[in-house]
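Trainee: Following is a predicted model, sequence given first.
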Amino acid sequence: MDLLDNTIRPYAWGSTTAIPRLLGTEPTGEPQAEMWMGAHPGAPSRLVRNGTPTSLDIVVGADPENELGKDVTARFGPRLPFLFKVLAAGSPLSLQVHPDLEQARAGFADEEARGIPVDAAHRNYKDANHKPEMICALEPFDGLCGFRDPRRTADLLDALAVSALQPWIDVLRTRPEEEALREVLTGILSADRQAFAATATEVAAAAERVAAAGGPWAEALAAYAGIAHAYPGDPGLVAAMLLNHVRLSPGEALFLGAGVPHAYLSGLGVELMANSDNVLRCGLTPKHVDVPELLRIVRFASGEAEVLRPEPHGDEQVYPAPIDEFRLSRLVLDQAAADGSPVELPTGTPQIVLCTEGRILLTPLDGAADGAALELTAGRSAYLAATDGPVRLTGSGTLFRATVGA
């Protein structure tokens, strides 16, 4: 077992207080957006191995079969297949979508062949992997996830009484679903930004007015009005209104598969994803938006956002996800040990565990020397290799466990 020292990324949308509050540290006054736990080369976790400080990507790369296990190495190659994060959104993130595995491989190969530098601002594919992800709320968490039924979105836009939206309202009401969503999103993203700014401003004012009056769209429109305050005049506001607004309570989660447009708006959560950095943006960002490539990746299908709740599995509570690269579970020690029996951490796969509240002691049960136990308090994390032996958990608190799917 290794205690991890993790990098906190200072993206502009990050909260200035949420991660310090979790860690029990003083805020710096600067945004603290994401704490990365894993072996991603962009910000690998640090640890001490055999008395020497090193990073987790170097440890895994030096002996992948020992660290990951033969099965995981054969399935995903010689790197940790997931990236674990604490995410703290103080303002809305960009509206975005991720490619599937085939699209990522083809897109990466094409950009490599064309000689586009991997750090170029207009580069779409940073690697050849897909990026399915899951977000689980630690505090109330707001986000957007997937297209709403076009006819219901037409009703929402109609409530704003903004005449410039009427052509799109008609399309959403009369065309087949995929055609309607594609045409409206294409129109929004292709519009001249300066010319559309006045419409976006009118839509923002209308959203705030209708939200204040109450009614069935009040909560969603209040969220869209918040987006408008963060991105004044941005046409991405109207694109965001095509999506379901979701409010997660602590312990609830969302799974975001390939092609599903989404955005995180506010709140603190743990995020688990495949080890990739491939993002195509749809709006609410000053960064590059490749409209033709984006429209090729987006899945133009509507549906309600499925809020996930953990399912009991022995001592764990598992968040179901249709993906092999990662598996997210939660252990609440007071509940798991209610009958007085000891709680053991499952082993045999690479894993990262994160304490989000309380105090939890991890004790090896393989005859390790005294003093080998690790204590985790809120915000502290540890890495366990596939070949580490069984570990007993004691104390009181909540532990999130990231590992590989079956």
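Mentor: All right, it came through fine. Numbering: from 1, shown residues only.
Trainee: make it CA atoms for all contacts and neighbour counts henceforth
Mentor: Will do.
Trainee: residue boundaries of the helices in the stretch 151-300 of the chain?
Mentor: 166-174, 177-190, 193-212, 218-230, 236-240, 291-297 (DSSP state H, counting those that start in this stretch).
Trainee: which of the ones you listed is buried the deepest?
Mentor: helix 236-240 (a mean of 23; mean count of other C-alpha atoms under 10 Å).
Trainee: for that helix, packing partners?
Mentor: Here helix 236-240 touches helix 177-190, helix 193-212, helix 218-230, strand 280-283, going by 3 or more C-alpha pairs under 8 Å, 6 or more residues apart in numbering; DSSP states H and E.
Trainee: Turn the ones you listed into a markdown table, including distance to D63.
Mentor: Output for the helices and strands packed on helix 236-240, formatted as a markdown table (distance: least, C-alpha to C-alpha, whole Å):
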| stretch | distance to D63 |
| --- | --- |
| helix 177-190 | 46 |
| helix 193-212 | 51 |
| helix 218-230 | 46 |
| strand 280-283 | 33 |
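Trainee: Figure out which of the helices of the stretch 151-300 of the chain is closest to V246.
Mentor: helix 218-230 (8.2 Å; C-alpha to C-alpha).
Trainee: Compute the inter-axis angle for the closest one and helix 193-212.
Mentor: Angle of helix 218-230 versus helix 193-212, following axes from the mean of the first three to the mean of the last three C-alpha atoms, to 10 degrees, is 140 degrees.
Trainee: who touches helix 218-230?
Mentor: 91-92, 201, 204-205, 207-208, 210-212, 234, 237, 240-241, 245, 265 (C-alpha atoms under 8 Å, 6 or more residues apart in numbering).
Trainee: The helices and strands packed on helix 236-240: which one's closest to P117?
Mentor: P117 sits nearest to strand 280-283 of all these, at 16.6 Å, using C-alpha to C-alpha.
Trainee: list the buried ones in that closest one?
Mentor: L280, R281, C282, G283 (16 or more other C-alpha atoms under 10 Å).
Trainee: Check stretch 120-139 too.
Mentor: Applying 16+ other C-alpha under 10 Å to stretch 120-139 flags 123-139 as buried.
Trainee: With stretch 92-102 instead?
Mentor: For stretch 92-102, by 16+ other C-alpha under 10 Å, it's P92, L93, S94, L95, Q96, V97, H98, P99, D100.
Trainee: can you list contacts of it?
Mentor: Residues contacting stretch 92-102 (C-alpha under 8 Å, 6+ apart): 13, 128-132, 227, 230, 236, 240, 257-266, 278-285, 294, 297-298.
Trainee: Comparison target, given below:
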Amino acid sequence: MDRLTNTVRPYAWGSRTALPTLLGTPPTGEPQAELWMGAHPGAPSTLDRGDGPRPLDTVIAADPEGELGTATVQRFGPALPFLLKLLAAGEPLSLQVHPDLDRARAGFADEEARGVPIDAPHRNYKDANHKPELICALDEFTGLCGFRAPAETARLLAALEVPVLEPLIDVLRSKPEPEALREALTAVLVAPAETIGGTVLATTEALERAATDPGGLGLPEALSSSLGSYAAVGRSFPGDPGVIAALLLNFVRLQPGEALYLGAGVPHAYLSGLGVEILANSDNVVRCGLTPKHVDVPELLRIVDFRSADPGVLHPVPVPGSDGEELYPTPIDEFRLSRYALGGTAPTSRRMPGGAPQILLCTEGAAVLTDESSDQVTLRRGESAFVSAQAVDLLVTAADDAPCTVFRATVSL
């Protein structure tokens, strides 16, 4: 059981205040986008067991079975299979998709065989792993997730009354769903540079007008309430075809404690807010837009899932037989995210199971961790600890009986 020292990633889309507020540190004036907790080689956490700070990936590599447990190593290999983050979006992230495991392996092998440098800006696959992910809101969190039904998108675009969008509306109304979505997204992404800028500008201006009177278009609440957010995307990325592509996607507004699971091939973008994110230990991203970075349209079209779907907002569910654990269910094994509420009107202490690698993150109040040897670590807001598979039993207690929330990230075996 070791306290972690974690790295903040200063991506340009990051909030300047959300992470400092949570961590109780002064703002730097620069964006602070993500706090990484885990063993990803790009920014591994460090811990100190009395011999100085060491990266968590190095610690695990020295004794995989001791740190991760035999079952985890047999199932996932000798590396921590998940990465936990605090994510603070002050501006929209790039519109993107992630490959499934087969495509990640094939794409990585192909780029390796062709000698594409791992840090090349046009490289798609940094590793051979897939990247399913889950985001849980800590405050109001907005994003785009998965395709909306083509008929509903056609209704939205028609209400904007932008003549240049008429061909797109016709496609969405006349073709079968997978064909309509594929053709619409392709048309947007391959549109000539000399015309797409005007299309984006006209559409953004129409969205801004509509957002001043969202009820005036006669759209359902789910569409009318999203107009201001789509307009903000257009203002942030003038001339970017991703602005039009974003209109094909569901807008989602999460309240604190609600979550989204994003599987392979699902186009998505986070727009604003602070959340806890957990993902498979991968950095494979194929972008659709809302970014100056490389957009590989053929590869994108190869992996996108061209089906409409409800975003499927998740709520935590009690784990039967547990001591107050609430789980965010997902269909994959590389990670498992749950939370514990302590203190206040809830019990002051909870017992957590051991036997698997886990990272514990405190997001409210302060938590005291006690293992079977009576060793203790106190976590305050934004602080985290790595618990190796050797821990059999763990007691988590709210400091001073004040309300406390602890997220538990581990594997599902």
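Mentor: Arrived safely, thanks for sending. Bear in mind that the values here come from a model prediction, so they are computed numbers and not experimental data.
Trainee: Overlay the chains and give the TM-score.
Mentor: Overlay of the two chains. TM-score (TM-score structural alignment, normalised by the length of structure 1): 0.97; 400 aligned residues with a C-alpha RMSD of 1.1 Å.
Trainee: For T186 of structure 1, state which of the buried residues of strand 280-283 of structure 1 is nearest.
Mentor: So of the buried residues of strand 280-283 of structure 1, ranked by how close each gets to T186 of structure 1 (C-alpha to C-alpha), first place is C282, at 10.0 Å.
Trainee: Map that closest one onto structure 2.
Mentor: With TM-score structural alignment defining the correspondence, C282 of structure 1 maps onto C288 in structure 2.
Trainee: give the contact list for the spatially closest residue to A109 of structure 1 that is not a sequence neighbour.
Mentor: Leaving aside its chain neighbours, A109 of structure 1 sits nearest to A128 (7.6 Å; criterion: C-alpha to C-alpha, 6 or more residues apart in numbering). Neighbour list for A128 of structure 1: L101, A104, R105, A106, G107, F108, A109, S276 [criterion: C-alpha under 8 Å, 6+ apart].
Trainee: Please work out how many residues are found near the fifth one.
Mentor: I take that to be G107 of structure 1. With neighbours defined by other C-alpha atoms under 10 Å, the count for G107 of structure 1 comes to 21.
Trainee: three-state assignment of it?
Mentor: helix (DSSP: H, G, I helix; E, B strand; the rest coil).
Trainee: ok, it - contacts?
Mentor: N124, Y125, A128.
Trainee: and with 7 Å instead?
Mentor: Neighbouring residues of G107 of structure 1 by C-alpha atoms under 7 Å, 6 or more residues apart in numbering: Y125.
Trainee: Likewise for the third one?
Mentor: Neighbouring residues of R105 of structure 1 by C-alpha under 7 Å, 6+ apart: A128, N129.
Trainee: how near is it to A88 of structure 1?
Mentor: 30 Å (C-alpha to C-alpha, to the nearest Å).
Trainee: Ok, the fourth one next?
Mentor: Between A106 of structure 1 and A88 of structure 1 the computed distance is 32 Å (C-alpha to C-alpha).
Trainee: Next: the second one.
Mentor: Computed with C-alpha to C-alpha, the distance linking A104 of structure 1 and A88 of structure 1 is 27 Å.
Trainee: who has more neighbours, those two?
Mentor: Neighbour tally, A104 of structure 1 and A88, criterion other C-alpha under 10 Å: the higher count belongs to A88, 28 against 23.
Trainee: give me the element the more buried one is part of.
Mentor: strand 82-89 (DSSP states H and E).
Trainee: after superposition, how close is that strand to structure 2?
Mentor: For strand 82-89 of structure 1, the mean distance to aligned residues of structure 2 following superposition is 0.2 Å (mean C-alpha distance after the TM-score superposition for structure 1).
Trainee: Could you tell me where that strand falls in structure 2?
Mentor: So strand 82-89 of structure 1 sits over residues 82-89 in structure 2, by TM-score structural alignment.
Trainee: cool, stretch 153-169 of structure 1 as well?
Mentor: Using TM-score structural alignment, the partner range for stretch 153-169 of structure 1 is residues 153-169.
Trainee: buried sites along the matching stretch?
Mentor: So for stretch 153-169 of structure 2, counting by 16+ other C-alpha under 10 Å, buried means T153, A154, R155, L156, L157, A158, A159, L160, V162, L165, L168, I169.
Trainee: Can you tell me which of those is closest to T186 of structure 2?
Mentor: L168 (10.5 Å).
Trainee: Contact partners for that closest one?
Mentor: Neighbours of L168 of structure 2 in contact, by C-alpha under 7 Å, 6+ apart: A184.
Trainee: same check, this time on F147 of structure 1
Mentor: Contacts for F147 of structure 1 (C-alpha under 7 Å, 6+ apart) come out as L242, L243, N244, A301, S302, G303.
Trainee: Which position in structure 2 pairs with the fifth one?
Mentor: The alignment partner of S302 of structure 1 in structure 2, by TM-score structural alignment, is S308.
Trainee: need the contact list for its match.
Mentor: S308 of structure 2 neighbours (C-alpha under 7 Å, 6+ apart): G146, F147, R148, A149.
Trainee: Identify the residue spatially nearest to L80 of structure 2, adjacent ones excluded.
Mentor: L80 of structure 2 sits nearest to A39 (C-alpha to C-alpha, 6+ apart), 6.3 Å away.
Trainee: pretty sure the one you found contacts D57?
Mentor: Yes. Contact criterion C-alpha atoms under 7 Å: A39 of structure 2 and D57 qualify, at 4.5 Å.
Trainee: So those two - more neighbours on which side?
Mentor: Taking neighbours as other C-alpha under 10 Å, A39 of structure 2 and D57 compare with A39 leading, 24 against 20.
Trainee: quick one on the thing from earlier: looking at the contacts of A128 of structure 1, which is nearest L328 of structure 1?
Mentor: Among these, and counting by C-alpha to C-alpha, the member closest to L328 of structure 1 is S276, at 17.1 Å.
Trainee: tally of neighbours for that closest one?
Mentor: Neighbour count of S276 of structure 1, defined by other C-alpha under 10 Å: 21.
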